[in-house]
Structure formats: structure tokens, C-alpha cells
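S.K.: here is my input; please provide its structure:
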Amino acid sequence: MSEELKMEKVYDPSRVEGKWYPYWEDKGYFHADVDDTKEPFSIVMPPPNVTGALHLGHAIDSTIQDVLTRFKRMQGYNTLWLPGTDHAGIATQAKVEEQLAKEGTNRHELGRDKFLERVWDWKSEYGGRITGQLRRLGASCDWSRERFTMDEGCSDAVRKVFVDLYNKGLIYRGNYIVNWCPHCHTTISDIEVEHVDREGHLWHLRYPVKDSEEFLVVATTRPETMLGDTAVSVHPEDERYQHLIGKTVVLPLVNREIPIIGDDYVDREFGTGAVKITPAHDPNDFEMGLRHNLPSISVMDREANMNEEAGKYQGMERYAARKAIVKDLEDLGVLVKVDHHEHAVGECYRCSTVVEPMVSKQWFVKMAPLAKPAMEVVKEGLMEFVPDRFTKIYLGWLENIRDWCISRQLWWGHRIPVWYCEDCGGEICVQEDPEICPKCGSKHIAQDPDVLDTWFSSGLWPFSTMGWPEDTPELKQFYPTSVLVTGRDIIFFWVARMVFMGLEFMKDVPFKKVMIHGLVLDAQGRKMSKSLGNGVDPLEIIDQYGADTLRFMLITGNTPGNDLRFHPERLEATRNFANKIWNASRFVLLNLQDYTEGPRGDLKLEDRWILSRYEKTVKEVTIALDRFDLGEAARLLYEFIWNEFCDWYIELAKGRLYDKEHPEARHTVQSILLEVLEGTMKLLHPYMPFITEEIWHNLPVTGESIMIQSWPQVEGYQDSSAEEHMNQIMEVIKAIRNIRAEMNVQPGKKAEIILVAPEQESLGVLEMGKECIRLLAGGSQVDVVASLEVKPAQAASAVLEGVEVYLPLRGLLDLDKEIARVEKEIAQALQEQSRLSGKLNNEGFVAKAPEQVVAKEREKLEGINGRIGALQVRLAELKEA
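M.R.: Next comes the predicted model:
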């Protein structure tokens, strides 16, 4: 190697990262062709919303997938990471409707066809933003196979699945209570409702029992819905009310007679034990209404304003109507009392509007027949969750699953492939758009205006993206996929649905493993949101620190399934790690300018130690990655690179590197530095692809890119005795460094070092490591002896297992000045001790001060006591010297 080093003195992530991604993409390294000679490894990317911008949730999710993909690619697997985006029905339509509103128009004025043209235009202009951002993060997915949930292939798959399920009787249309968002003007599924604790009220209302002097007092958090009450329910075993079951009460304000019913669902301990039943505005009331054949009266429209059933309150917004109704109830003497009450309120996950349960005609998937096999494959171990604790969550949801409402009152999305005949009333569900009614031949047919829930198409993602319903080579090689990486918050939204869709249509699980990661929270443990203003833009981090730093920070200190708190100072620490790697690599490369390949000479202890530690790191990192413990693998790499390779071996290597008189020894250490650096960069590449690529291209190695090199395989370097012996030498060096620091010995002053080792083995180890100790402990000379007749004069000491360390202080420092300095420190510490003791002995202070303040003062006293003890030991050593 004789070329001039091209690595800049200071690591600049923007310069390095800006050039390598286009290089990889141009070379086609991310692309995977079908190859039956290789074992496959495949991942499908959880498709981010086409409206989206990169956030930290995407960043951690994509980084985990990229680490696994790069790792398996280097191991020789035929690796496919298939990317794509989701059409995001509600969010995308909202974006375009916002644009139209600014133009003074709306989708209804445009009409459906023109509106959809505008949405496709918007998608064309803005839809590629997040995929560009994923490239900046370093995502090595096969962009040539990028899919969109509404592209032609995915649309064909969606149509076939709907028609097949419909024909099997697993898709049906019926009146059912759904969650209605008055802002987005569509239904949303149960799992798209976010429940937020809010301060509210519990109104106690007196309902008179007909032909009686009795009243039933009911408690409600939503008095505006009482206008739609069709019963009052009590627990059938509640002795307070058993005699009233079968009678009727007169509904205040409406004067409608409604029955008193008994139902086990009622909680006797909540409120008064009597509850109003409004089947049209509460899912539990709806179920009770079905059990008791109650009528369903809706008192609100789709804007959440009161409708004609609300009488004089018609046209009022729901919360304005609440105030008016409460006032009227109070005037009638019906309002008994109002309690403050904190309860969970359901909000739309998109816009945070409080959802309104409503009875509506919608399309549903029957879940019971599909959920059972989706549970069995997990129970039988055919699909595993990592970590395993999420298995219980998954099974629990499927055991209690309700039918899935799949219709949405939107225009953007996969339109429901059902047509209605205006003449015979027939319902037509077919793969191709019909021109006439097959029952009566009429041309007067109209397609259902609704679209499918976005999660319907996402549920087909693992196989629709590979060409299904065609029997493609990709499906044969890459399905089932190897692992799904996703956040814990969408096990229900997405994971379970992919499982039952895969089993139904592919007759196999969609993935063998499901790796669940936690959420990225702020430093206080809160979810990041616009309303809290605590969000962090990954692109700003990349601009400031580089993608490698962000990636490594997100993975380190994180365990599978657990949430990660974002602390900005961790970015600083990771950037320091990147700089450490850069500087160490640069040092090694500067000392390889005259290096040529050739056999190594004799290995010293430190050589055998670093090679043994390197082999162990290779093995342990590989094992951790194979079990998806990416955080542990990253920790192992960090410890090896920073502590063992940089802080110890490189420092130990300098003596031989600079020794021009012994070229063989220099060549040996050059060879080891190169092998360990090259191998370590390969291990680190999945985590930090940019910096490792840059360093690798400066190494005297062959090949176009580090990412297509083989994963390190090391055999024969394991040397437990070298590790044990080197650890003993390192402990001695640390002890001497501690003595020098405690005694204020200037770094540049060389010291005589005396080591006493009575045991023959320790004596031999220390003799072998004398040069290491001299180099790294600032020694002028190192004497190793089995025993001492007389303790060295004016020496500080330390006792380790099997070794006594002496550092004669003569000539290293002015003893009188040092004694005076330590005595002054002791006096100051004693003064502080007296102050703290007096404070804590003051009964008034201890009794009146907050407990945490008293505890803090006790902690300070304990610390100062320890400091006084250490200073007194040091003073004694100085005086003895």
C-alpha cells in the first residue's frame, strides 16, 4: 500500500454519506433476483403512508430491517427487502380536500372522477417524499420492486380477495354500530379509536316509574343521548330493583315509555346500578338492544348535530345540545346531582375528534372463522413473536375479536366491488366491472359508493406485493417471508390481519417471525406528538449528526419490544463513537503505507489477546443478530471497538509500529491491525453502513463494496489463557494510572514501577507483559520480583489479586507541597462535614424539611465522609513516602 491516504483528518458525515447511497443503488446491490441455489431471506416493509414524512418511528423500524437485511446479505442469503407505500385513505383524502378548500371548492363540486384525478396528481407530486427520506437513512431495499397499495397488481389482489370472501359468506352488509368521525366523515374501526382520559361529569337523572311513586335514578356521561333511550337496565340479581323489571319508566323531555330490563352486563357498583340504554349511540347498549329486541333511535346526524328525532334540539351541535338538555332537566327537577368523573373518551386516531358511535349500514368481515386458524399457527409454533410476551396480546385480541367493519365513506381507496340493480334490487359482486345485472339484464346498476378500509389492502401486503394472484417465482422463493419488523402499536391493525389473510389465500403464514419493537418516546417518557411539541425530525438529526449516528443511537440501549426514550445527549455520545472509529482507522491506515502481504512473525501476548477477543466478538455478535437482539450486538461491537481495539491494542501496537529497526515485528502488528479493522468494519456495516464503506474503500483490500463482502468467519484465534493473562496486565496498568491520578503525578513524568508477584504464574505473566505496562502506565522501567525484603521508600501502592504494585514517588512530585495540598482538602472537607452533621442533628430541620431534601443532605454527608477517609489514606501514604 503506497497511495496517499484519502481520508480527511476530521470525519464529515455529509460528505461521506452523500456519495455512497447513489453508488450502491447504481450498482444494483439492493436488487434480488429469484435464485433457487441460495437460501432466501425476505422482509416486506411496513408501508408508510404516502402522505407521510419520516419520523423516529419509521427511522427505528427501517433501521432494524436494514440491519437484518445487510447482515443476511453478507451471510450469503438471497436477500429481498421489498419496499412500498400505503394509499392512506383518510389522511390522503384530507390533504387534497385541504387544497381544494384553499381554492374555494370541494370534492362534491368537482365530482368523484375529477376529485380522484386530483388525488393521483397529489400522489405523483408528493408521494415519493418518504421513500427519498428512507434513502437518506440508508435503507437498502430493492427499490426496483417498490409497490403501492393502489397500483394495478395490488388492486387486482384486493378485488379477488373481496369477491372470494363475499362468495364464501365471510363478507356481508348489515346495520351495525360503528365508530363515526364527524370530522373525517367516515367510519373507523375499533382499533383506530384512541382512548384518552378526560375530566368530565356524571349526571344523575330521575326517571319516573309509570303508575308509581317510584323513580329510577340513572347516571350518564352523555345526557344528550338520552333522547334516544329505549330502555333502562338493571342487574337481574340486584335486590334494589328486581321488583321493577318488566315495568316501564317515562323518559323525561320526550315522555316516551321505555321498559325496565334485567341484564347481567350491568355493573351494580357503578353509579346507581341502573343505566340508560341507547342502542344507536353506544356499542354495549347496541349489543344489549339485540339481546332484548329493543328499537334503535339515532338522535344525531353525520355532522354530530342533533337530528329530527331530537325534537326541539334539532340542528344543535352535540355539546351545545348537552348544555341545553341539562338546563331543561334541571328546570324539570329531573337532575338529581352532578359528579366530577374522569373517563376514557374515544378519539379519531387521525384528527383527534371525539368519535360518535352510530348505527349504520356497513360492510363487515366475519372474523370468527378467520381468527381461529390465525390463533392455531401461533399456538403450534409455526409463527413466533419476538419477544414472546406479545404472543399473549395477539391471542387475547383474536379470542375477543368482533366482526371487522371494512367500509369507509371516502372516495380515495379501493372501491367496494359491489353493484346494486335499481330494477330488481339485486346485489352483484364480481371480479370484473359488470355492464348489466346478471339476474334481470338491466343496465340500471350502480356501484357501492364506499371504499375499503386501508388495512384491508395492507393485510394482503406480504403476497400481493409479490404478484399474487399470479403464481409468481417470487412467491415460490420469498413467501412466507422470514421476519416482519413492526411496532407494538399495530399488532391488531396489521399483523393479525396479514396472518388470517395469508392463511386463507396462501395456505401458509405470511412470516415465520414477528419482531416487535417499542415506540420512541421523548426524554420524559411521553409519546411524540404535534400537540405536545415534543417531536424530533430525523432529517434534522441526519443533517447535524449523520445517518450512521442516528441509526446506531436508535439501536443501542434498546431491547426487543421495549420503548426507547430519546435523549439528545445519546446522539453526542454516538457521534463521538463515529469520530473514534474514524480517527482509529485513519491512524491504522497511516501506518500501513509500506504494508505488503506476507506471513506474520511471532505473536506477542497482546496480539493473541486481540485476535481472541476479535473472534469472540464475531461469534457473539452473530449469535445476537440471529436471535434479533440487535441492541446487544451493537453493545458488544461498541465495547470491542472503543475499549479493546482503540484504547488498548492500538496503543500497545505503537511501540512496534514506530520501531524501524525490527521490520518483522512492525509487519506483524500491521497485519493484525488490518485484519481486525477490516473484520470489525464488516461487523459494524449493518449498523453504520456509510462510515464503514468509506473506511473499507481506503483499506488495502479488493472488491467493489463492503456490503457485498462475506460476513466474518473466524476459527482458531480463541485463546482463553491470553485473555486471562492480558486482563491481569490491564488491571495492573489501571491501578498504576489510578495511583498517578490520585497523587497528581504529571502525565509526562515517567515513573519507576515495581511489581511483586509471589506466585510463579503471575510472575511469568507480568514478566511477559512488562513492555505493555511500561508503555501504557508511563513507566521509565518495570521491575518484576517474587518478593521484597524492604518496601520501596517514598512509594504509593496498590494491592491486586496476586500482585502488589509500588510506585516510588521520589522525583515525581514535591512531597511537601502535595502534603500541604491534601491537608488543605481534608480541612475543607471536615468543615463541610461539620456543617452537614449540624444540619441533620437539628430536629427542627429534619421534622419540617421535605423528605427528599433531608435524604439529599444525608447523601451529601455520606459522600463527604468517604472523601475524608480517602484523603486521610493518601496523606498517610505521602507522609510514609
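S.K.: switch to C-alpha atoms for all contacts and neighbour counts from now on
M.R.: Fine.
S.K.: verify the contact between Trp711 and Lys682 for me.
M.R.: Yes: using Cα atoms under 8 Å, Trp711 makes contact with Lys682 at a distance of 6.6 Å.
S.K.: these two - which one has more neighbours?
M.R.: Lys682 (26 against 21; other Cα atoms under 10 Å).
S.K.: name the residues that touch the host helix or strand of that one?
M.R.: If you go by DSSP states H and E, Lys682 is part of helix 663-684. Residues from elsewhere that reach helix 663-684 (Cα atoms under 8 Å, 6 or more residues apart in numbering): 585, 588, 591-592, 595, 597, 599-603, 607, 611, 614, 618, 621, 637, 641, 650, 653, 656-660, 692, 695-696, 699, 706-707, 709, 711-712.
S.K.: what residues of that helix count as buried?
M.R.: 664-674, 676-684 (16 or more other Cα atoms under 10 Å).
S.K.: ok, stretch 297-308 next?
M.R.: For stretch 297-308, by 16+ other Cα under 10 Å, it's 297-301, 303-307.
S.K.: closest one of those residues to Thr186?
M.R.: Glu303 (10.5 Å; Cα to Cα).
S.K.: excluding sequence neighbours, find me the nearest residue to that closest one.
M.R.: Distances taken as Cα to Cα, 6 or more residues apart in numbering put Pro182 closest to Glu303, at 4.9 Å, once the chain neighbours are dropped.
S.K.: pull the number of nearby residues for the one you found.
M.R.: Neighbours around Pro182, by other Cα under 10 Å: 18.
S.K.: that one reaches Pro357, doesn't it?
M.R.: No: shown here, Pro182 and Pro357 do not form a contact pair, counting by Cα under 8 Å, at 10.3 Å.
S.K.: which residues do the two both contact?
M.R.: By Cα under 8 Å, 6+ apart, no residue touches both Pro182 and Pro357.
S.K.: thinking again about what came up before, tell me the first helix or strand C-terminal of the helix holding Lys682.
M.R.: Downstream of helix 663-684, the next assigned helix or strand under DSSP H and E is helix 689-698.
S.K.: kindly confirm my reading that Gln781 is in a helix.
M.R.: No: Gln781 is assigned strand when assessed by DSSP: H, G, I helix; E, B strand; the rest coil, not a helix.
S.K.: ok, it touching Ile773?
M.R.: No: contact criterion Cα under 8 Å: Gln781 and Ile773 do not qualify, at 9.3 Å.
S.K.: could you also give me the structure for this second sequence? I'd like to compare it with the first:
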Amino acid sequence: MTLESRFAPNEIEPRLYAGWENAGGFACDPESNAQPFTIMIPPPNVTGSLHMGHALTFTVQDTLVRWRRMQGRDALWQPGTDHAGIATQMVVERLLAAEGLDRRTMGREAFVDRVWRWKAESGGAITTQLRRLGASLDWPRERFTMDDGLSAAVKETFVKLYSEGLIYRDRRLVNWDPKLQTAISDLEVENREIKGSLWYIRYPIEGEPGQFIIVATTRPETMLGDTAVAVHPDHPLYGGLIGKRAVLPLVGRSIPIVGDDYADPEKGTGAVKITPAHDFNDFEVGRRHDLPMPSVLDRQAMVTLAEIEDALVSVAGVADPAFVRTLAGQARFAARAAIVAELERLELLEKIEPHTNQVPHGDRGGVPVEPLLTTQWYCNAGVLAKPAIEAVESGRTVFVPKQWENTFFAWMRDIQPWCISRQLWWGHRIPAWYGPDGTVFVAKDADGAAAQARAHYGRDEALTQDEDVLDTWFSSGLWPFSTLGWPEKTRELDRYYPGDVLVTGFDIIFFWVARMMMLGLHMMGDVPFRTIYIHGLVRDEKGQKMSKSKGNVIDPLELIDTYGADALRFTICALTGPGRDVKLGASRVENYRGFVTKLWNAARFCEMNGMRPEAGFDPASVRLPLSRWLLDSANTAITEATTALEAYRFDEYAAAGYRFVWNTFCDWFLELSKPLLAEGADPADAAEIKRVGAHVLGLILRLLHPAIPFVTEELWDHFGYGETFSLIGAAWPEVVPVPDASDARVELDWVVRLIGLVRSVRNEMNVPPSKPSPVLLQGASAAMLGRVDRWMDAIRRLARASDVLPLSGDVPKGSAQAVLEEVTIVLPLEGLIDIAAERARLSKERDKLAADAKKTRQKLENADFVKRAPEEVVAENRERLAAAESEIARLQAALDRLG
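M.R.: Sure thing, here's the model as predicted:
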């Protein structure tokens, strides 16, 4: 059966993927003697679906894994999903609400059971979608962060860290989501630009009638909890007030005026109100100055007076306890309006200015987050961070690109205690139990806690388990070893830990990478991975971040449906360079689908011309210059591709494959081989060209398989290079000796450049393809003329040359010229084009582009534009200028050719 005229991804991809999976093509082999290669998947949320960020990171990982398998490594790419506490709980709560149910009326046990049922029925759709992308994960080893084995690892770690004093309870500020009613991590907070106001409030100086210190605030509703006013010690106006006291408006409480560098003399008035229970920076000021920390907003973000009731004092014209009591139970923003109105009535409001600031919102709840003083479980990240810092400093783990080490160090060296508790029902419940007097017993299970309590009290006592669950990042921080069976001593753990490489985005260096480093080193005594490859973000074609509000979100599944997984994967590889974001759009994927089509069509040409793999073919046996040139070029492509993958240069790997396939193999080898395959050609020459063509096609399929696995496997199987579905395990191509490679390279490269130059000149001069032109060579040596003679048929056909002759006299009038080494290539154009009109056309195009380039250059030279314009707009203008300058140079070169 011959190849179809077109490659049909939607028909072929599901069959091939099922074939690989059923044949065990993705499986590692713990009993193997081969060198292991391990990548741990960043576990996507069980609620998630494939987005472009996933498509990027999993394409990169799969490319590495397939390449290492072909090199003979025992590759483990461990799949799995994260239970995603908040996200999953929200999904199920929405489903319950649609049924008229509420988790609180159901109770915890029934609700958690419902979540498990949802997970079994609907969770993990992303694992199916990863198959669509071609991700060759070892599916029988799939893990879930709440599997029994991983849950055992979580309890083991918690108990150990608690016993070492590295996990403890503390009362500190947390990001509190009033809608979801839980503490959330920094990663779950997104800052939104909000147009609001800056209120300037007069705080009377105690004992100095008519004297005030003016503070500026964006949050007047929290002033009920102020316990100080801070001033920079060097403040020219207010520095003398340090040590005095102010009267807190509305409340009437006397509060100190303290000196602290936190107060910025350049912002607002240079004096700031300090509300330690409702601002992270104020909390630190409060600790430095030993200030009280009363909360005035509760967990619903309503005003509560419980902690300031005793501090309400009536001060004429300044404070009225009766008014403050009316605020109790009001929502924060309603209370804000009432407080501002009362300050205005009391003439304590100096002024109001429009103010735009970044307001933190819960990324899932969607409401402004409140800093809230609560008692939570914490992990001493400062102690755990030190070995992780040392591991990167010493090179035990390296970042690629290296500059991300600085980001890692900056955060790790200033790391804060890690709040690990969450007020949710779905997740790893904290293994802590409380006795009747509040004594805490931490154990792996209830029986262990009961035994501790019995020893403590001398009798059995009823214990209550902590209601909170652990931060999702705690369990995912154990992922590199919990998925391998730890705390059990398994053969997988011994063989595959530490992993070779972690592939992830820079946005979770702090939240996941750092936690894996800290927990891996502490629990396992070694780093979890030797290399951390950090890729950029996927943006749209203009460089803008994808968002639903902009309407520029691209669905990778739609791209796969339209263009095939190979086209999307190759596009991602081609655009993924070190330290840069990926600008991706449907048009780019469509363009690279052309590459997949080119490969398919080249294979069809090979098949139609009898190029079939031949057992025992020896590349060293070839004698034709064209054969030697192709094999030598293949060696270069192999070296470039291997070097690129070793350096995580996926763009260079894709470029090496693209150049060799499209240019060398398709555009030149196949074209130059046609006369040797034609009827009447030397049978021995034809036989050799068929053997070489088939050999190199097989090499190409192996070289490209990591990036475009489907089309390469389909062709591999069709041509019979190996057993069905075997390309995934075929050997990575290696460089082979080629006899007289240098001579062949010199000759063929010269012929290729000659034809390319003639084509380029004809194209620049708008010579119609239907009009062959003579090609004259001035200054050609006898050796060069010999090459021309040997390749005359190909030069005439491919360069559209009526003849190729040496030129000894003057250059004919109206000729275009180009230089190849010491030879001047002359193309007489008289009678082929209107030379004057062509000169005018080229000049007009050049001048128009030059004018446009000037405007763009002036814009970029404007410092104000570069500073204020969005980064993607500046980048787009720079690209436009570079493209214009390149085209201007090309047009000028064409004019110069005309003399």
C-alpha cells in the first residue's frame, strides 16, 4: 500500500498513541542496566484542562524524554495530578449549589466523599488531553497527591518536621480570602490595578490643641485598629514628633508616634498609620516596636469591635464611641464610606486625592484579600532554605538559563515562615489532635495521638483532630520522592531519585521548585533534581499575555484538531529559546504544519522512486559526490541537533532539523537526484542514490521523532525501518565516517550556492520564471568550470539558465551581477525585463521602507515612549525596525547589482 497523498493527523494520531502505549513504549524498567533518566511531571490540577502553558512545558519534557530513550537511557517520566485543594473544593461546591445542597449542611465526611466521587467520574480530564499532545508518560505509574502512598509521605514529613521543631503553630498575618474563608498562598493572590482614593487624615497631637500629624491611607476602614503612627527619623517636618502621642480619630485611643525607616518621606505626607493586624508591613513595624495588634475585621471582612471595645474613648470633636459601635457588623467597604463621612463631619479629613494602586485579590474567590491575624501552622522555611541555597551555589543543582539562580537566591535568602494550613475540607488533614486543655499531639494517625495523650495525662482522654488541611504545595513539594514510594525503601526510589531535570515555568520557582529543593534535601539528604530548566510564558503573536478579557487565549486542543499535534509541537520547539517567552498564534502553527507536509511529500517522492531501506547498507561504501555530500550534511545535522538538546536549546534543535530536511534533503538532494534516477541514467548511480536516500530518510525520522513523533512513526512503520511502533525505541542517529567528504562538500556547496545566487538575482529583478536567462561566469577557474560542466543539467533546470558560459570580455550592458568567491556571476537582462522600470521599482520600495523605518527609529529613540509603552509594543516596534532595515539592505543590494 502506497502512502496517502496527504498526512491526516486526526486519523493517524489516536492509532499511533494507542499502539505506543499498548506496546509499553513509554515504560521505564527498574531492572534495566541502562543509565536512568528521570523527569518528574509538574502535576497539573485535577480540575484542569490543557492550556498553552501545559502544551509548552509538556512538549519540552516529551522532547527530552523521547530523545533520551533513543539514546538508550532508562527513562522514567512520572505522570500524575495534584488534588488542588481550593480549586477542587470550589468545583464541587458549585455542583452542589446547582443541586440545592451546601457542604456545611452535608457535613465534612459526606462532602469529602462527594469530592472523591467527582474525582473518579470527572477529574483528571487533562491526562486524556496530554495523550492528544503525544506526551509519552509512563501511565501505569500515574500518581495523585492524595493517593494512600503519597498521603503516608505527607504524614511522615509533617511528624518529622514537627518533632524537629521545624513545624509549629503561630499567630501571624496571612492572606485571607473572605469569600472562600481560608488562608491562601501568595501564588493564589493576584494584584489588580484599582482606581481608588488616597485619604489624608488629621490625627490630633495629644496635649497640643490644634496640632495634627497628617497621615495618608488607602484603607480608612482599618484605622480603628491603628496602634501607632510611624515617621521616618529624618523626616524634616514630623521627625520632631517622634516619642509624642497622637489621638486616634473616632476611637479616641492614645497611640505613640514612632520612628521607623518603613515610613517613606517621599510618599504621601511621610507619616503612615500602623495597623499591625491588617497590613503585612505594619505587622513587622508592630513587632519591632512591641505594639498591640487588635483585629477590627473578622473572617467575613466585617467590622468587629471585640478587641477594641475597651479602648473606645469619647474625645470632643475627635471620637465618639457611639458612632464606632454603629459600624459593628458592617461590611468593610460600607464601613469605609461611613468612616470617611464621619471624618469629614469632624473636619479631620484634610483632602482626598485620586489614587491608583495594586489591590490583592484571591485568584479563585475573586474578592479583595484581607491580611488577617490568625493562628495557623507554619514551617520554618528559613532553616530549610539554607541547604537548598548551598546546593545551587555549589552546583549540585544548576538552573538553565543560569540567570534564574539570582531569582532563586533573592527569594530564598529573604524567605518568610511558610503558612502550611488551610481552612478547607478537601486536602491532607493536618495530623494533629487536641486534648481537653488544648495540648497538641502530632502523630501519623489517631492511635498514635491517643498513645501520646495517654502518656501525657496518665489516662485516656477524648481528642479532637485539627480541622484544617495542608497547603497543596506541601504535598506537591514531596512529589519527586513520594511518587517513588517513599517513605518505603523501593527499588524505584533507589534508582530514579534524584531526577535528572525539572522542566517548569519561572512563575513557580518560589512556590514549587523551592519547596521541592527544601523538602528533598531535608527528607532525602540529596537534591531532587540535577538541572532545573526554566522556560518562558506563552504569549500571543504580538507578545501580549493571554487572557480571557483580551480575547487572545488560544486553545491547544483546537490547534491540534486543526493542524495536528506534530505541527503544534514543532512550533513550540522552534520558538522556545533560553530566557524568552514564546510568541505563538495559529498562523505560526499553520506555517510549521507546512514543514510536516514537506516531510510527508518528501517521503512520497522517495517511495515513488524506489527508495526503500536496505539491510546492511554501509554509508562508507558510497562513491558519488552527491551521496557523500548528503551523508556529510547529515552528520552536521546530527551534531547540531544533539548539541542543541544537550544545551536545552529547543529552538536550535528544531532549526537544525528544519534546515537539513527542507533545504538539504528536499530542495537540493531530491532535486539533484532526479537526473540520476531518470530513465536512461546509469543503473549503478540510481541504485546508490536510492540506498542513500532511504538511509537518510530513516535518519531524518529518528532525528525529528522527539519533536514530531506521529508523522515520523507513521513513515517509519510504512517504510519498514523497524517493527510497528518501534521508532520510539530506535537508536538516536550517530555521526558516521564519510569517504572524501571534504571534496564532495566543497563541490556541492559551490553548486548549491551558484544556483541559489542565480535564483536570488532573478527573483530580485522580477525575471519571469518562464524566461530562462544565460548565466555568464567571469573569472572562473578551470576547476570551477569543470564543476559547472558536471552539474550543467541541474544548474539549467534549477537556476532557469538557458546556458552557463565563461565570460572573458566586458560585462554586457544591462546585466545584474553577484559574486561567488572569486567568480562574478553575470545575468544579461536585456529583453528579459524593463531595466529602467525595475530600477525605479526597487528605488521606490527602498525609499518607502526607509521613511517608515525613520518613523519607527524616532519612536524608539524617544525615552518617554520606551518607558511608558507596554513591553510588547516596544518589542514589536524593534522587530519592525529590524525587518525594515534588513529589507532596505536587500533592495539596495539589488539596485547595486544593476550598476
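S.K.: just give the TM-score of the two.
M.R.: After superposition, the two chains reach a TM-score (TM-score structural alignment, normalised by the length of the first structure) of 0.91; 848 aligned residues with a Cα RMSD of 3.1 Å.
S.K.: read off where the longest strand anywhere in the first structure ends up in the second structure.
M.R.: The longest strand of the first structure (DSSP state E) is strand 193-208. The alignment of strand 193-208 of the first structure onto the second structure (TM-score structural alignment) covers residues 189-204.
S.K.: quick one: map Arg551 of the first structure onto the second structure.
M.R.: Using TM-score structural alignment, the partner of Arg551 of the first structure in the second structure is Arg569.
S.K.: returning to that earlier point: what's the most distant pair in the buried residues of stretch 297-308 of the first structure?
M.R.: Largest pairwise distance in those, by Cα to Cα, is 16.6 Å, between Ile297 and Glu303.
S.K.: in the first structure, what residues pair with stretch 363-376 of the second structure?
M.R.: For stretch 363-376 of the second structure, the aligned range in the first structure is residues 349-362, judged by TM-score structural alignment.
S.K.: before we move on, what about stretch 282-301 of the second structure?
M.R.: Using TM-score structural alignment, stretch 282-301 of the second structure lines up with residues 285-304 of the first structure.
S.K.: sorry, back to before: show me which residues of the match of stretch 363-376 of the second structure are buried.
M.R.: For stretch 349-362 of the first structure, by 16+ other Cα under 10 Å, it's 349-350, 353-360, 362.
S.K.: list just the nearest of those residues to Leu484 of the first structure.
M.R.: Nearest to Leu484 of the first structure among these, with distances taken as Cα to Cα, is Tyr349, at 23.5 Å.
S.K.: how far away is the closest one from Phe493 of the first structure?
M.R.: 12 Å (Cα to Cα, to the nearest Å).
S.K.: spit out the residues that contact those two alike.
M.R.: Counting by Cα under 8 Å, 6+ apart, the contacts common to Tyr349 of the first structure and Phe493 are Glu192.
S.K.: in the stretch 51-200 of the first structure, which spans are helices?
M.R.: 56-74, 89-102, 107-110, 112-126, 129-137, 152-167 (DSSP state H, counting those that start in this stretch).
S.K.: which one of those helices lies closest to Arg627 of the first structure?
M.R.: Proximity to Arg627 of the first structure (Cα to Cα) singles out helix 56-74 among these, at 10.6 Å.
S.K.: where in the second structure does that closest one fall?
M.R.: Against the second structure, helix 56-74 of the first structure falls on residues 52-70 (TM-score structural alignment).
S.K.: which residues touch the matching stretch?
M.R.: Stretch 52-70 of the second structure has contacts (Cα under 8 Å, 6+ apart) with 37, 39, 75, 77, 133-136, 503-505, 535, 537-538, 554-556, 569, 572-573, 645, 650, 705-707, 728-732.
S.K.: what's the mean deviation for that stretch versus the first structure?
M.R.: Average distance, stretch 52-70 of the second structure versus aligned residues of the first structure after superposition (mean Cα distance after the TM-score superposition for the first structure): 0.4 Å.
S.K.: re earlier: highest average neighbour count across the helices of the stretch 51-200 of the first structure?
M.R.: Scoring the helices of the stretch 51-200 of the first structure by mean neighbour count under mean count of other Cα atoms under 10 Å gives helix 56-74 as the most buried, with a mean of 23.
S.K.: angle of it against helix 689-698?
M.R.: Here helix 56-74 of the first structure runs at an angle of 30 degrees relative to helix 689-698 (axes from the mean of the first three to the mean of the last three Cα atoms, to 10 degrees).
S.K.: so what angle separates the directions of helix 56-74 of the first structure and helix 663-684?
M.R.: Going by the same axes, to 10 degrees, helix 56-74 of the first structure makes 130 degrees with helix 663-684.
S.K.: could you check the angle helix 56-74 of the first structure makes with helix 129-137?
M.R.: Here helix 56-74 of the first structure runs at an angle of 60 degrees relative to helix 129-137 (the same axes, to 10 degrees).
S.K.: next one: helix 56-74 of the first structure to chain centre, how far?
M.R.: From the chain centre to the centre of helix 56-74 of the first structure is a distance of 12 Å (Cα atoms, centre = their mean, to the nearest Å).
S.K.: same question, stretch 144-159 of the second structure
M.R.: For stretch 144-159 of the second structure, the distance to the chain centre is 28 Å (Cα atoms, centre = their mean).
S.K.: state the span of the first structure onto which that stretch is aligned.
M.R.: Using TM-score structural alignment, stretch 144-159 of the second structure lines up with residues 148-163 of the first structure.
S.K.: over to stretch 240-258 of the second structure?
M.R.: Taking TM-score structural alignment as the measure, the first structure aligns residues 243-261 with stretch 240-258 of the second structure.
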